[in-house]
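1. pasting the structure only:
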């Protein structure tokens, strides 16, 4: 996603050099779509806002973490979705009875709890690291095949093949 005169990679290089205008440009370029995608996964506006802010703080602190492989947008999405999960985990777990009746857990929270503590957690942990990474990127992080390929540094066809193998193993696991 390049809309200004500098590429995303060029902006990251400038951020590494301490250029705050580069961070503002990267933010203006990517924050709107990141926020929209995060909102599709979580109804808690505060958690989404925190995740978005934390994403760009992480970029400011460590722009060199981007290794140049894949799209910067996919790298940013990976950071953003992990920050959203962290924001949801930081929320207080203990609710009063009244609050529980008013605030049903979102689908995102239910899935995250199932992934972290349920049968799905064990099944995912039994997948090979290569298969688990593809499931994480495409299913949990919501990346497209192309974005996952860029993030993982593998061809899109490999992402599809690994996802097919992961599905087959998970079907066997839950059959």
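-> Done, it's in. Computed from a predicted structure; not experimentally measured.

2. going forward, measure contacts and count neighbours with C-alpha atoms only.
-> Noted.

3. right, and the helix or strand after the stretch of helix or strand residue 37 belongs to?
-> Per DSSP states H and E: residue 37 is located in helix 20-41. Downstream of helix 20-41, the next assigned helix or strand under DSSP H and E is helix 45-61.

4. Now that next one: buried residues?
-> 47, 48, 49, 50, 51, 52, 53, 54, 55, 56, 59, 60 (16 or more other CA atoms under 10 Å).

5. Show me the helices in the chain, by range?
-> 8-16, 20-41, 45-61, 72-90, 97-102, 107-117, 119-126, 129-135, 145-152, 156-174 (DSSP state H).

6. How far away from the center of its chain is the shortest one?
-> In this case it means helix 97-102. 30 Å (CA atoms, centre = their mean, to the nearest Å).

7. and what of the longest one?
-> Helix 20-41 has its C-alpha centroid displaced from the chain centroid by 13 Å (CA atoms, centre = their mean).

8. A further structure is provided below for comparison with the first:
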């Protein structure tokens, strides 16, 4: 559906990209690349890594390895965010990622008390975080995946999961409590 100025919608652009239309790809890139860079830089201070991740995300769109399903209520921006955030997580998991992350956290938090992120990293190293996550119910695990791992807001997670925002908050609280008890 085109807007009043005749600009193609995001869904129309994606359909054209699937047919190999480079102009549609360029339009989608111009529409969302800067936005995605800004959002990912809130998650990672390494600007060159974020730039690489954004390029990889759009390359996945161009190659068709990332498919937009276009379900009711689906949002192209949210879909691109999920692609980018997952690629960022994959990049951070690479060689030396934990050291880079701890270094960035140390520069941001001059206090002596370890941050929540540092405690999670220590739990990954010394605890059974993967097992504790696996023991969560599917509903709680889905909320943790959306809000913590994918970095979505409560509202975005609610849309993604098809549940009210209040339910997302309640399930996140229950999941955190259960994880704290198991990892203590």
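-> On my side now, so go ahead. Because the structure is a prediction, the values reported are computed rather than measured.

9. okay, and the helix holding residue 37 of structure 1 goes to which residues in structure 2?
-> Mapping helix 20-41 of structure 1 onto structure 2 (TM-score structural alignment) gives residues 22-43.

10. Which positions in the matching stretch come out as buried?
-> 24, 25, 27, 28, 29, 32, 33, 36, 37, 40.

11. And for stretch 74-87 of structure 1?
-> In stretch 74-87 of structure 1, counting by 16+ other CA under 10 Å, buried: 74-85, 87.

12. what do you get for stretch 175-184 of structure 2?
-> Buried-residue list, stretch 175-184 of structure 2, by 16+ other CA under 10 Å: 175, 178, 179.

13. what's the distance between residue 45 of structure 2 and residue 57 of structure 2?
-> Distance, residue 45 of structure 2 to residue 57 of structure 2, by CA to CA, to the nearest Å: 18 Å.

14. do residue 79 of structure 2 as well
-> 11 Å.

15. Reformat the buried residues of stretch 175-184 of structure 2 as a markdown table; add distance to residue 159 of structure 2.
-> Shown next, in a markdown table, are these (distance: CA to CA, whole Å):
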| residue | distance to residue 159 of structure 2 |
| --- | --- |
| 175 | 19 |
| 178 | 24 |
| 179 | 24 |
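
16. which of those residues lies closest to residue 125 of structure 2?
-> residue 179 (15.2 Å; CA to CA).

17. Now do the equivalent of residue 128 of structure 1 over in structure 2: how many residues are near it, please.
-> By TM-score structural alignment, residue 128 of structure 1 lines up with residue 137 in structure 2. Neighbours of residue 137 of structure 2 under the rule other CA atoms under 10 Å: 11.

18. Same question for residue 77 of structure 2.
-> Neighbours around residue 77 of structure 2, by other CA under 10 Å: 14.

19. Translate it into the numbering of structure 1.
-> Per TM-score structural alignment, residue 77 of structure 2 is aligned with residue 73.

20. Check residue 87 of structure 2 too.
-> So, by TM-score structural alignment, residue 87 of structure 2 is matched to residue 83.

21. Tell me if I'm right that that match and residue 55 touch.
-> Yes. Using CA atoms under 8 Å, residue 83 of structure 1 is in contact with residue 55, at 6.6 Å.

22. Tell me which residue is most central in structure 1.
-> By CA atoms, centre = their mean, the mean C-alpha position of structure 1 lies nearest to residue 81, the distance being 2.6 Å.

23. Nearest spatial neighbour of that residue, chain-adjacent residues omitted?
-> residue 141 (6.0 Å; CA to CA, 6 or more residues apart in numbering).

24. Can you find the partner of that neighbour in structure 2?
-> Checking TM-score structural alignment: residue 141 of structure 1 goes with residue 150.

25. burial of its match, as a residue count?
-> Residue 150 of structure 2, neighbours per other CA under 10 Å, totals 20.

26. What of the one 4 residues further on?
-> For residue 154 of structure 2, the neighbour count with other CA under 10 Å is 19.

27. Roughly how far does whatever residue of structure 1 lines up with residue 160 of structure 2 sit from residue 123 of structure 1?
-> Matched to structure 1 by TM-score structural alignment, residue 160 of structure 2 sits across from residue 151. The gap separating residue 151 of structure 1 from residue 123 of structure 1 is 23 Å, by CA to CA.

28. With residue 92 of structure 1 instead?
-> Relative to residue 123 of structure 1, and taking CA to CA, residue 92 of structure 1 is found at 27 Å.

29. The two: who's more crowded?
-> Neighbour tally, residue 92 of structure 1 and residue 123, criterion other CA under 10 Å: the higher count belongs to residue 123, 17 against 7.

30. wait, what's in contact with the more buried one?
-> By CA atoms under 8 Å, 6 or more residues apart in numbering, the residues touching residue 123 of structure 1 are 170, 173.

31. hmm, back to that, distance to residue 2 of structure 1 for the helices of structure 1 - can I get that in CSV?
-> What follows is those, written out as CSV (distance: least, CA to CA, whole Å):
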stretch, distance to residue 2 of structure 1
helix 8-16, 6
helix 20-41, 8
helix 45-61, 17
helix 72-90, 10
helix 97-102, 43
helix 107-117, 31
helix 119-126, 36
helix 129-135, 26
helix 145-152, 16
helix 156-174, 22
